[in-house]
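> mind folding the following:
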Amino acid sequence: MQTVNTKQLAQKLKEEKINLIDVREPFEFIEGHVKGAINKPMSQLRHWKDELEQDQIYYLMCRSGNRSRQVANLLTELGHKIYNVEGGILAWDNELEQ
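Model (predicted):
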């Protein structure tokens, strides 16, 4: 697992389309999320982890970076290319979608 901060993520989102997964619960996601993020809750990981493609890079985020780090560690062990967004939504300085 590698990490990026929210400024690096914002730049990456400007430059290209990335696979951004928000692992918070749906009620948290609808309160505000990064544009382009898809919601795949940590609590449902066993249901969606096999949907990820091995040849893709995934960026994971949550509220503070802790839950996404746990998911990132597991997915990295399964052979996926994962970046954890340090600081999560709390560190995101840009606009959020609802």
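> rest of the way, CA atoms for contacts and neighbours
Noted.
> where do the strands of the protein begin and end?
For the chain, applying DSSP state E gives strands covering 2-4, 19-22, 38-39, 57-61, 81-85.
> what residue is smack in the middle of this structure?
Leu60 (1.9 Å; Cα atoms, centre = their mean).
> surely that residue meets Ala72?
Yes. Using Cα atoms under 8 Å, Leu60 is in contact with Ala72, at 6.9 Å.
> let's see this one next, to set against the first:
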Amino acid sequence: MFTAGPVDGAVNLPLSELRNRPQALNPEQKIWVYCQVGQRAYYATRVLRSNGFNAYNLSDGFKTIRP
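Below you'll find the predicted structure:
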């Protein structure tokens, strides 16, 4: 999905790597999380928030901003 056209400034961090690579993200920034349809982004947002990140999920996924 990332190769289909990432959002400008996006960081590609798969859900399976998220807990092991929090240093890839800036805890000072608001983080918008997205995936194709929204389910993985929802889980990623929960993980990030539970670790103190200011994270938000893009409802309904990537398809809502890039039809």
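> send over the TM-score of the superposed chains.
Once superposed, the chains reach a TM-score of 0.78 (TM-score structural alignment, normalised by the length of the second structure), with 67 aligned residues with a Cα RMSD of 1.8 Å.
> that older thread, who touches both of Leu60 and Ala72 of the first structure?
82-84 (Cα atoms under 8 Å, 6 or more residues apart in numbering).
> what's the residue nearest to the centre of the first structure aligned with over in the second structure?
Residue pairing (TM-score structural alignment): Leu60 of the first structure is matched to Val33 of the second structure.
> how near is its match to Ala55 of the second structure?
7 Å (Cα to Cα, to the nearest Å).
> overlap of the contact sets of the two?
Thr45.
> need the longest helix for the second structure.
Determined from DSSP state H, the single longest helix within the second structure is helix 39-50.
> in it, which residues are buried?
40-42, 44-45, 47-48 (16 or more other Cα atoms under 10 Å).
> re the thing from before, of the shared contacts of Leu60 and Ala72 of the first structure, closest to Val34 of the first structure?
When these are compared for distance to Val34 of the first structure (Cα to Cα), Asn84 wins out at 14.3 Å.
> residue in the second structure paired with the closest one?
In the second structure, Asn84 of the first structure lands on Asn57 (TM-score structural alignment).
> out of everything not next to it in sequence, what's closest to its match?
Ranked by Cα to Cα, 6 or more residues apart in numbering and with sequence neighbours excluded, the top spatial neighbour of Asn57 of the second structure is Val33, at 4.9 Å.
> one more: Ile31 of the second structure?
Nearest one to Ile31 of the second structure, counting by Cα to Cα, 6+ apart, is Ala55 at 4.5 Å.
> what is the burial count for the one you found?
Other residues near Ala55 of the second structure come to 21 when the count uses other Cα atoms under 10 Å.
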